[in-house]
Structure formats: structure tokens, C-alpha cells
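Chemist: Model the structure of this input:
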Amino acid sequence: MNIRAIAEDEASRISAIIEDLKHLEGPMLPILHEIQATFGFVPESAKQIIATALNLSRAEVHGVITFYHDFRDHPSGRHVLKLCRAEACQSMGGEPLAETLLSRLGIDWHGTTADGAITVEPVFCLGLCAQAPAAMLDGELHARLDEHCLTDIVAEARR
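Modeler: Okay, the predicted model is just below:
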């Protein structure tokens, strides 16, 4: 398949998602979530297609995508590890724990390991403040983390 055909297929799939969901009240977030579920991220090309379909500017769509941390502009790793950055987790050692993990993995926030296994993202509260520090791997919560627990979580994700 050539590049033009890929772009046309992507645009067609994005348009179909929009058509299915634009009848909803406040359709942009459901559309963005479905596009991300389909592609693993929100392609740059989607911004103008969404804007045109919803009678918005491309800047408005871009603003929504960049405001919400859950939307990505590039593919993530096979597993997404979200580390809580809220005050309770920071006060219980979450910040040095995160710095150690990122250093060991050789990435920064929103980065993906070289083997494509893990993307690490910040999140600002997982609701486990009494069990801080906390993380979420592929939707599964982990609490009372220490370096050993986090090492085990990463090792499991890499298998």
C-alpha cells in the first residue's frame, strides 16, 4: 500500500468514527477517545477532519487534545504505566521513585522504552492518596509502591 492510500484509509476511518458519534451532545471527547482507541493515538490529520465535521477551528480541536493528558499524538508502547504526581504521592516519595524509574528506563515522561514495551506517563491523582505512592499499569492500580514493587511491575510488563 502506498503512502497516499494509507492517508486516504486513515482519513476514511476517522471520518467514519466522526459520523458514528457526531450526533452525541458534546461529541468531541467521545470522537477523540474512539480515534485513539482505533489508532493508538490521535493522528495529526484527524484535527482538521474533526474541526470541519464539528464546525470548529483546527486550533480548538488541538486545544482539547493538548489539554487532556490521556490523548497522545504518537503511538504508545505495548503497556502504559501511569505514575501519580499528585501531592500525596509526592509526599510519600513518588518523585524520587519516578526519577529513578525514568533514569533506569532511559526515557522521559511520555517516552517509550527502546524495546517498545512501556510508555511512562504522569497522572495527577489516581485516588489512592491514603496508599501513596501509586501507579496504574494498563488500567490496573498499584499502591504503596517502592523501588522493588516498581521494578517487579516493569519486569512483568516487559515479559
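
Chemist: contacts, neighbours, all on C-alpha from now
Modeler: OK.

Chemist: and G116, helix, strand or coil?
Modeler: Recorded secondary structure, G116: coil (DSSP: H, G, I helix; E, B strand; the rest coil).

Chemist: Give the closest residue to it in space, chain neighbours not counted.
Modeler: Distances taken as C-alpha to C-alpha, 6 or more residues apart in numbering put G77 closest to G116, at 4.8 Å, once the chain neighbours are dropped.

Chemist: how far away is the one you found from E44?
Modeler: Distance, G77 to E44, using C-alpha to C-alpha, to the nearest Å: 19 Å.

Chemist: Looking at those two, which has the bigger crowd around it?
Modeler: Set G77 next to E44 and count neighbours by other C-alpha atoms under 10 Å: G77 wins out with 19 against 11.

Chemist: Please enumerate the strands of this structure.
Modeler: Taking DSSP state E to define them, one finds strands in the chain at 79-84, 118-123, 135-137, 140-142.

Chemist: gap between the residue nearest the centre of the chain and V120?
Modeler: The centroid of the chain falls nearest to D70 when counting by C-alpha atoms, centre = their mean (4.1 Å). Noted for D70: a distance of 12 Å to V120, by C-alpha to C-alpha.

Chemist: quick one: common contacting residues for those two?
Modeler: Residues touching both D70 and V120 (C-alpha atoms under 8 Å, 6 or more residues apart in numbering): none.

Chemist: Second input sequence below; structure requested for side-by-side comparison:
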Amino acid sequence: MAGYEPWSANRASEIIASHRHLDGATMPILHAVQETFGFVPDPVVPMIAESLNLSRAEVYGVVTFYHDFRREPPGRHVIKLCAAEACQSMGSDTLTAYAEERLGVAMGETSPDGRVTLEPIYCLGLCACAPAGMIDGRLVGRLDESCIDELVAESNR
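Modeler: So this is what the prediction gives:
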């Protein structure tokens, strides 16, 4: 996984300590953990709970409620396709089916070779440029099948 650190309980403790003073620290900690490791590893849940005097269930509930948090490492490339109403009205459902077929991975999954993760996202604010998506953190509007074909070629490199 390019750009992410390998899991380390010590590093996670540093992240927790640097954010625990914030109001509503759970979300900032979880975002920082995911930015660092690429996902929210299971062992960090009790660490966060203990630090913030929360139950493990409360922290786990936040991780599983929000679609943006991953519980498994992502692929080398992360493709997020908007599933909100404006993008649906412009064909995002058809585009998603095409992407799943071409990439060989279902929405919400990572390819077995770790090459690509395909995820839904709910509104990127690019409604006028629908359908929209995010490719490796880069916003892209007016997606079509040729864009997906380019992504397939890029992910194979």
C-alpha cells in the first residue's frame, strides 16, 4: 500500500494522544488512524475506547456506521464512485456496474491481488459534473466508460 505506514500500536498510541484533547475526539482520531495506516485496524478500537473513556461498542459503532472508514487495507488504487441522487440520475448505477465488470471487483471490495479497491461515496459536491468520483484522492467529474477503461489500464501498471 503506497503512502501508508504499517500497523504499529506505538504509532496508534501517538495518534490517539495527539487528538484526544479535542472535543468529539473519536472522529478526528479515526480519520488520523486511517490516513496513517490506510484503514482502521481492529486493535485500535479498544485503544481509542480506553483513552476516551468510551465502550468498545461505541467506537466500533462509529467505525462501522460511516462508509468512509475501512476495516481492511485498501488496494494500491482506490476508486470511489458517487452513489448520490444527482449522480444516479446521470447514470452512475450503470457506470458502477461497468466498473465492477472491468475491474473485476464488486463495490466495497478490494481485488484479490490488492491492485484496486472500489468504494461508494455519497456526494462529492460535483453534482453539475455528474457522474463523479474520486480516484486515489483526486476528484473527477463527468466520468464515463472511457474513464473507467483508463483507470483499468492505470491500475494494471
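
Chemist: TM-score for this pair?
Modeler: TM-score of the superposed chains, computed with TM-score structural alignment, normalised by the length of the second structure, equals 0.89; 151 aligned residues with a C-alpha RMSD of 1.5 Å.

Chemist: circling back to that earlier point, make CSV out of the strands of the first structure and add mean neighbour count.
Modeler: What follows is those, written out as CSV (neighbours: other C-alpha atoms under 10 Å):
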stretch, mean neighbour count
strand 79-84, 22
strand 118-123, 21
strand 135-137, 21
strand 140-142, 14
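
Chemist: Contacts only, for the aligned partner of E100 of the second structure in the first structure.
Modeler: Aligned counterpart of E100 of the second structure in the first structure: L102 (TM-score structural alignment). L102 of the first structure is in contact with D108, W109, V120, counting by C-alpha under 8 Å, 6+ apart.

Chemist: Out of these, flag the one nearest to A37 of the first structure.
Modeler: Nearest to A37 of the first structure among the contacts of L102 of the first structure, counting by C-alpha to C-alpha, is V120 at 17.9 Å.

Chemist: got a list of what the closest one touches?
Modeler: Taking C-alpha under 8 Å, 6+ apart, we find V120 of the first structure in contact with V80, L81, K82, L83, L102, D108, W109, H110, G111, T112.

Chemist: and the second one, what pairs with it in the second structure?
Modeler: Which is L81 of the first structure. Using TM-score structural alignment, L81 of the first structure pairs with I79 in the second structure.

Chemist: shouldn't that match be in contact with D136?
Modeler: Yes - I79 of the second structure is within contact range of D136, at 6.4 Å (criterion: C-alpha atoms under 8 Å).

Chemist: quick one: the residue located most distally from the centre of the second structure from F65 of the second structure, how far?
Modeler: Using C-alpha atoms, centre = their mean, the residue of the second structure lying farthest from its centre is N53. It sits 26.6 Å away. For N53 of the second structure, the distance to F65 of the second structure (C-alpha to C-alpha) stands at 20 Å.

Chemist: Where in the second structure does stretch 111-122 of the first structure align, residue-wise?
Modeler: Aligned by TM-score structural alignment, stretch 111-122 of the first structure falls on residues 109-120 of the second structure.

Chemist: Pull up the distance across that stretch, start to finish.
Modeler: Its start and end residues considered, stretch 109-120 of the second structure measures 10 Å (C-alpha to C-alpha).

Chemist: for stretch 49-62 of the first structure, same thing?
Modeler: Counting by C-alpha to C-alpha, you get 12 Å between the two ends of stretch 49-62 of the first structure.

Chemist: The second structure: matching residues for that one?
Modeler: Stretch 49-62 of the first structure covers residues 47-60 of the second structure once aligned (TM-score structural alignment).

Chemist: so who does the residue nearest to G116 of the first structure touch?
Modeler: G77 of the first structure makes contact with T112, T113, G116, A117, I118, T119 under the criterion C-alpha under 8 Å, 6+ apart.

Chemist: so what's the fifth one up against?
Modeler: Contacts for I118 of the first structure were tallied using C-alpha under 8 Å, 6+ apart; they are S76, G77, R78, H79, V80, L81, T112, V154, A157, R158.

Chemist: Cool, thanks, signing off.
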